[in-house]
Each structure stands twice: as structure tokens, then as C-alpha cells.
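Colleague: the following comprises the amino acid sequence and a computationally predicted model.
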Amino acid sequence: MLTRYSPDSRGKAVRKALIYTKNEHAIRRELIDPEAVRIVSHLRNYGYEGYLVGGAVRDLLIGKTPKDFDIVTNAEPAKIKRLFRNSRIIGKRFRLVHIFFGEKIFEVSTFRSLADGTTGNSFGTMDEDVQRRDFTMNALYYDPLKEQLIDYVGGVKDIRNRILKPVIPLKIIFKDDPVRMLRAVKYSVSTGCRIPFSLRFTLNKSAPLLQPVSPSRLTEEIIKIVNSGNAHGIVENAIRYGLFMYLQPAAASMIDGSAGFSRNYASSLEQLDLMVAKGEDCRLGRKLVFLIKDLVQIIADWNGPPSEVYNKVYHECRRYIMPMNPPRIELEFAVRFCLKEGGLHVRMPKPRDKKGPEGDRNRPRGDAGPDEGREGKPAPRRRRRRKPESV
């Protein structure tokens, strides 16, 4: 095992991190997207640092194939964009770069400093950037060229011991960004890591901090839960820690008030997870069915005029899933699907003008959250697809 040293304020070399070599970390190179390696290599060719970071490294360590590969570098966004013509800068406050290879999008961020706390946007060094990461399992940096894993915070040991530990102090981690509470539950369930008592206590105590979080960020998190294949376990734990009432207040109220509804809702989430586990490529609306179908069974007048029933059920479901704000067309699909399953066929509505009244046609946008990676990042704007240029 190697050691990474960095100079302190007096210029003295201080041990900062452990470096795991190929035989020690056992990450399989074939699980890494070749385009991600190309991006890192291109950054290095121009004198910049470049590493895989976050969830991709975590998944590689536990033997899973990552869905996304996020990259971190000391190059600033404008310089990254100049190096990659098939890229664009996103975000206003928290600027990132998206690099396109066909349908694939790679997110490249710049090392952040602690000058403005754990949510600031000033650029820094890797030594500072690691202290901005939420949990130790997400604070690992992987060099795909040297096949070395850099660990500042004991993340490798924590993953192997199946324990979720925060990097940021407990007294500020959720105050700085309440959405980290949802991620803590999600990471615990998806990796099988236990949450230690101190973190559980802080989760319970901090749950009300979720109340003022914007609907766009909550929508992003709910969609990730729906797509995770672990929705049942995540929701079960979110209820346990008092988080679900801020994520889906209407559903939480009905779960709390009716044991029968609670069982049905849990069963629906299990069915959702089974569908996701099969790897079926289905639209968001098909997955939303599992969030609303138990409500539709209760409120639908199955003998009423189809168009009137549809209108009533749609508006009830819209209120029911708030503050989640999915694209209108996806919720419409889910409502029609549920009604059809109950024997009530509703004609497809005529296409709406893009300037619809509810303003929820597209996926919600917003600035990326303070944690790096794909957690809480804004949805890309629609743009004319051009043939990607090589790096």
C-alpha cells in the first residue's frame, strides 16, 4: 500500500491518504466505461489531474457496474469546455461540465475548497475537495490509468465493514444540505451498510429540515428512488426516520392512518422493484403507476363517465404526489394506465401546446446540490443533438 503526502502550511510533507494498488482494491477494469477513461487521459495529456469519483468508485469496489461515471479534476469549467468540444457548462451557482458521447453524458466537476463551507462554490484542491463529500463511501478517488485508489477518509475500510459514516461533521452535514438525509437512507439500503447510532439519531432529529427543500430537488430524489430497484427498502427506512412525510406527505398520512393501505403501498413498491430488477426499459409514467395505483383504487368511480372520472382522478393524483412534480405527460400516462387496469378506458388526450397551464411538462430543473456527482444535478436543457466530436 502506498501513501499520498501533501505539504502543510509550513511546507512540511504530511501524510494525507492511503493509495490502494490494483491487487489491493481488486477493481475490475472491464466495468469502467472506456469513454470515461478517455476523458481522464485527455485531461492528463494537457497537464491536469483527473479521477473517477463518488458513486462510480463505490459501486466498482462492491462489484457492481456503475450506471454513471463522474469525473473530478483541477481544471476549471471554462478550461474543460475548451478541451472537449462535445461539452457544455451547466448550472449557475454550482458550475459543472457535461461531456457527450452519443447518448452518454459524463459529468466533470472541479475540485471545491472549504473557503465558503461545505456548500460553497470556490475551487480548491483534492485535499479540500474530499472534505466536501457527504459520506466516506463516496469520498474515494480512482485513477483509471495507474489503476490506483486514493482514500483520505477510510472509505475502503467502511465499505468492507458495511458501515455508513459521514465525512462532514454531524452537527452541520444536514443543516448545510437536508437532501443528504435521503441519500444516507438510499446508500444504506443499496449497499447493505448499517447506519450507526449517532447518524440515526441525527437523521431523526434533523428530519424537519427537509420541509423547505425545493420541489425540483425532491422530485429528483424521488425519481432516483423509483429508478433504484430498492424503492421498498428506501421508503421503509425513510418512514422509520421520519423523512417520508416530507417527501410524500399525502401518502405518509394514508400509510399512518390505515394498516391496509400501508400493506398495499409496500406491496406496490415491491412490484416496482421487481420490474426495475428485470431491466425493462420503461418510461417514468409506467413507474409512477406504482406510487398512485392504491389511491386510484380508492377514489375512482368505476361506473362513471370515463372522461369525468379521468379528470377527477388526475387532479387528485397530482395533489397526492406533491411536492413531487413530474412531467405532466408521465403522470397522465400513469393515471390512464391505472384506470385501464380497472376496466375504465380513457381516450388519449390531444397534444397540448408547449405553453400548458401547469408548467410541469418537462423534468424539473434546478441548481445542482452541494454534493458532487449525479446527486441532485439539474436536468439538461433540450438541445439539437449534433454528432459528437472526438476529444
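Modeller: Yep, it's here.
Colleague: every contact and neighbour count from this point should use C-alpha atoms.
Modeller: Fine.
Colleague: which residues of the stretch 201-350 of the chain fall in helices?
Modeller: 215-227, 231-240, 244-247, 249-257, 259-277, 284-299, 306-320, 328-341 (DSSP state H, counting those that start in this stretch).
Colleague: most tightly surrounded among these?
Modeller: helix 244-247 (a mean of 22; mean count of other C-alpha atoms under 10 Å).
Colleague: remind me what that helix packs against, helices and strands.
Modeller: Contact here means 3 or more C-alpha pairs under 8 Å, 6 or more residues apart in numbering; DSSP states H and E; on that basis helix 244-247 packs against helix 231-240, helix 249-257.
Colleague: ok, 10 Å please
Modeller: With contacts taken as 3 or more C-alpha pairs under 10 Å, 6 or more residues apart in numbering; DSSP states H and E, helix 244-247 sits against helix 215-227, helix 231-240, helix 249-257.
Colleague: just say helix, strand or coil for I150.
Modeller: Here I150 is recorded as strand under DSSP: H, G, I helix; E, B strand; the rest coil.
Colleague: how far away is the residue nearest to it when sequence neighbours are not counted from L140?
Modeller: Spatial nearest neighbour of I150, excluding adjacent residues (C-alpha to C-alpha, 6 or more residues apart in numbering): I19 at 4.6 Å. Distance, I19 to L140, by C-alpha to C-alpha, to the nearest Å: 10 Å.
Colleague: neighbour-wise, which of those two wins?
Modeller: Ranked by neighbour count (other C-alpha atoms under 10 Å), I19 and L140 place L140 first, with 25 against 19.
Colleague: try this one side by side with the last:
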Amino acid sequence: MSDPQPQSIEPAIIPRDQHVISRSQISDKALTVLYRLKSAGYGAYLVGGGVRDLSLGREPKDFDVATDATPDEVKALFRNCRLIGRRFRLAHVHWGPEIIEVATFRALTPPDGDTDSDRVTEDGMIVRDNVYGTIEEDALRRDFTINALYYNIADFTVVDYAGGMEDIKAGRLRLIGDPAVRYREDPVRMLRAVRFAAKLGFAIDTATAEPIPWMAELLDDIPPARLFDEVLKLFMAGQGVETFETLRQHGLFRYLFPASDTALDDDEHGQFVTFIARALESTDKRVNEERPVTPAFLFAALIWPAILAQLPGGRLQSQINRELFEQAVTEALERQLRQVAIPKRFSQPMREIWALQPRFDTRSEKKAKRLFAHPRFRAAYDFLLLRGEAGLADKALVEWWREYTTSSPDAPPPTPARRRRRGGKRRRGGHAGDANAAPSDSAVESGGE
């Protein structure tokens, strides 16, 4: 059942002189889309994250548009438009690398002759949502109040049906409607709550947070491929440390990395938590410096505690049995893949990073020279440094490698950083490249909101 909502409420209309959004801050292509829709007689609104970020004085990553025009009507206005999606039919207007996403207002309830069961499962999860409605309905079916703000290109006002502007001022993340119902409609909203809270530095509203621990198990029903996409958004946006802590606080991390979460709970010295935190700090630093990162290194770090937990003493001991180690790697990865589908272009570099760790257990210059030649050496070496920082590797051994790596002419230099592309919709998942960094080579961008 859908969460019952009032069918007619009076929105707050915020005039131009009472908000900070200016057309000069909106991309030219988004303005072109808005004005063409308006000229054709349709309602045209900038909506969602773009309005939220501009209201916070931030630079939006994307500019999304909402309208009463149907996807086919949008397509008729733009030769460079493509219609995508089945569950959510959307129009994408392409301008070179920039894509403006145009969504038709969604309805709260199905039309006459349709039934709720056609679009909602017995558990309350929405599986089809191409029922079009009014701007009011569209606002009330959005997830968080701060994402339900509409900038009207007709008069430059901001239309607020859900109190989103007040929540922005209060630094509060609040779901629209009954949180339990909204989480059943789409359990990924629990992850989005954590992500937005970390990204914006907001506090999650008490009523929004309260159901999460006992509803987190609904994430088991989400396809592993979708959870992979969500993990990228969670941990590769520059607030990975805060995100990790908040996921654990609300009991969500275990539904993304179940074996690792168990290992963290059982580690009385807290070294596994320290290890993951160090890896996330490294990733956050690179993301915030607009340097490239790769999921391969990050996933390798997040799953590492699950591998160690299967080894004697929970550690990678000197001269470990190779077969035992490989078995631990295989079992940990197979269990993880049942929860989050990691593409092979990332899981293979992960395996190589892990496989090289026992090979660092040497202080032979001859063996070190051979290890230098391995294409994954840089990523594996940086992984070793993180292990040392967390107390999961012998300090003297780590220092030997640090000294040898910095002084040896055979050591490969770090791969030059490449800047991430800015503006427009971003491709999700990226490419693994050679993944020789920690996290270094090959840019991967975190996907949309």
C-alpha cells in the first residue's frame, strides 16, 4: 500500500528576493531545456539535487528538470533526446558530454482501472512508476524534503510542498511521509539517507532514522548489481569515513559487507576498523582533490577483514600456507558477490592485490626486484602501507619496503593523476584500468544522486 498523503496542500512559494538561486548558476543547456518547455506551454522546473545544492551555496553536479510534458512530448521538442528506463520512464536531452534529465511529474495513486498491485509488491516495494500526475503529487512522492524543491523558470520562485527549505536551514534530513512505508517502497532509501547526511553534514531526523535498524534486512531483496552502484555512491563521494561510521551506527553495513561486518565485531583490538578507516581516508583525500580513484582498491580494503577472519589468529602470518590463503580469498569474495555484484574488471585486480600481500614477506632485494615488475605492485604496496598503519603488518617489514621502494631505481613511479570530468551526468562504475594505485589509476566516478 502507498503511504496516504493529503491530496491538496498549499505550497510555500518563495519569491526570487527570498532565495539565493540565480540563473547564472544554472548550466546553459539546462536553461535551454527549461525555456523550450516553457515556450511550448509546459510547466518547467529545475528540481531535486540542483535546487538543494544551489540553496546551500554548493555547485550542483547535475541539473534535473521536472515537467508536466510526457516523455514522448519532451522527445518531440528535442532532436537530441533519448527515452530511457522502464520502471521510471525518463527523457535524456544530450548536449555533448552533458545530459539534462527530464522527468514527467509522477502520481501518488494509480489511475482508475489500475491497481496498486500493478506497481507495488506485497511487501510495499514500488516496481513500476510511470503513472503521471501533478507537481503536487510529484513533490509528495519524492523521498526527502530537501529533494522536493522546484525552481520555476516562469517566475524564478522556489515551490516547496514539503518544508524542504526549512529543513535545509536546520541542517535536517527528513523523509516525506511515513518512514516505514517509504523504506518498504524502496529499501535503498535507507542508504540514501546515510549518503545525503554524510554529504551535506546534516543530521538524520529522529523519525527518519528510527526504523532503519529493524528494516535494514529489506536490503537483502535489492539486486546485488544495484547495491554495487549504491556502494560506489556511498564510498566514492569524498565522505567515506563518515559514511562508514554512520552505516555501522544504523546497522546497514552488515547488509553490504556481511562477512566484513562480522569480522569487525569480533576484532577486540579494533585493527580492522582502523584499516578500513585508513583506506577510506585515502580515498576521500583523492576524491576531494579531484584525483582519480578505483573501486578495485576500495573493495579490496573493505573485504580484507573477511579474509583475515578465516586465517589462524585472524592475521596474515609469516610464511602462510598458500592454499589456505587462496581458499580464504575465494570464500570471502564468493560470499561478498552474493550480496554486492562486483564486476570482474574490479574483482580481478582485487584478487591480484590480495595475492601479492604474502609476497611482501621478504627482505630479499632479488625477490623485491621481481615484485616491482608486477603490474599491480603500486596498488599492492600501498595496500601494505595501510596494513602497517592499522597494525596488521610487521612495522619493520613495512619500513624495509618503504625504504627500498623510495631508494630503488627499479621501483615504478606512481601513475600521474588525471582529473575527473566535471559537469553533466556521469557514467557509473568507470574502468578498472591497471588499478595500480591506492587508490590511484583509472578514474571512476560515483554516479548520480
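Modeller: Okay, I see it. Not measured: the values here are computed from a predicted model.
Colleague: ok so, going back, distance to K104 of structure 1 added to the helices and strands packed on helix 244-247 of structure 1, as CSV?
Modeller: Listed next are those as CSV, based on distance: least, C-alpha to C-alpha, whole Å:
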stretch, distance to K104 of structure 1
helix 215-227, 18
helix 231-240, 25
helix 249-257, 35
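Colleague: these: which one's closest to E30 of structure 1?
Modeller: Relative to E30 of structure 1, the nearest member of these by C-alpha to C-alpha is helix 215-227, separated by 24.2 Å.
Colleague: sorry, back to before: reformat the helices of the stretch 201-350 of structure 1 as JSON lines; add distance to S6 of structure 1.
Modeller: JSON lines is the format used below for those (distance: least, C-alpha to C-alpha, whole Å):
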{"stretch": "helix 215-227", "distance to S6 of structure 1": "36"}
{"stretch": "helix 231-240", "distance to S6 of structure 1": "39"}
{"stretch": "helix 244-247", "distance to S6 of structure 1": "42"}
{"stretch": "helix 249-257", "distance to S6 of structure 1": "48"}
{"stretch": "helix 259-277", "distance to S6 of structure 1": "44"}
{"stretch": "helix 284-299", "distance to S6 of structure 1": "46"}
{"stretch": "helix 306-320", "distance to S6 of structure 1": "53"}
{"stretch": "helix 328-341", "distance to S6 of structure 1": "51"}
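Colleague: under the alignment, what does G251 of structure 2 map to in structure 1?
Modeller: Taking TM-score structural alignment, the alignment pairs G251 of structure 2 with G242 from structure 1.
Colleague: follow-up on the earlier one: among the helices and strands packed on helix 244-247 of structure 1, which comes closest to V37 of structure 1?
Modeller: helix 215-227 (25.5 Å).
Colleague: average gap between the closest one and structure 2?
Modeller: Mean deviation of helix 215-227 of structure 1 relative to structure 2 after superposition (mean C-alpha distance after the TM-score superposition for structure 1): 1.3 Å.
Colleague: which non-adjacent residue is nearest P295 of structure 2?
Modeller: F346 is the one closest to P295 of structure 2 (C-alpha to C-alpha, 6+ apart), at 6.6 Å.
Colleague: so that neighbour is in contact with L333, correct?
Modeller: No. Using C-alpha atoms under 10 Å as the test, F346 of structure 2 is too far from L333 to be in contact (11.8 Å).
Colleague: shared neighbours, those two?
Modeller: Common neighbours of F346 of structure 2 and L333, counting by C-alpha atoms under 10 Å, 6 or more residues apart in numbering, are A300.
Colleague: shared neighbours of I19 and L140 of structure 1, anything?
Modeller: Common contacts of I19 of structure 1 and L140 (C-alpha under 10 Å, 6+ apart): 149-152.
Colleague: now the residues you listed in a markdown table, with neighbour count and distance to L210 of structure 1?
Modeller: A markdown table is the format used below for the shared contacts of I19 and L140 of structure 1 (neighbours: other C-alpha atoms under 10 Å; distance: C-alpha to C-alpha, whole Å):
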| residue | neighbour count | distance to L210 of structure 1 |
| --- | --- | --- |
| L149 | 28 | 34 |
| I150 | 24 | 33 |
| D151 | 23 | 31 |
| Y152 | 22 | 30 |
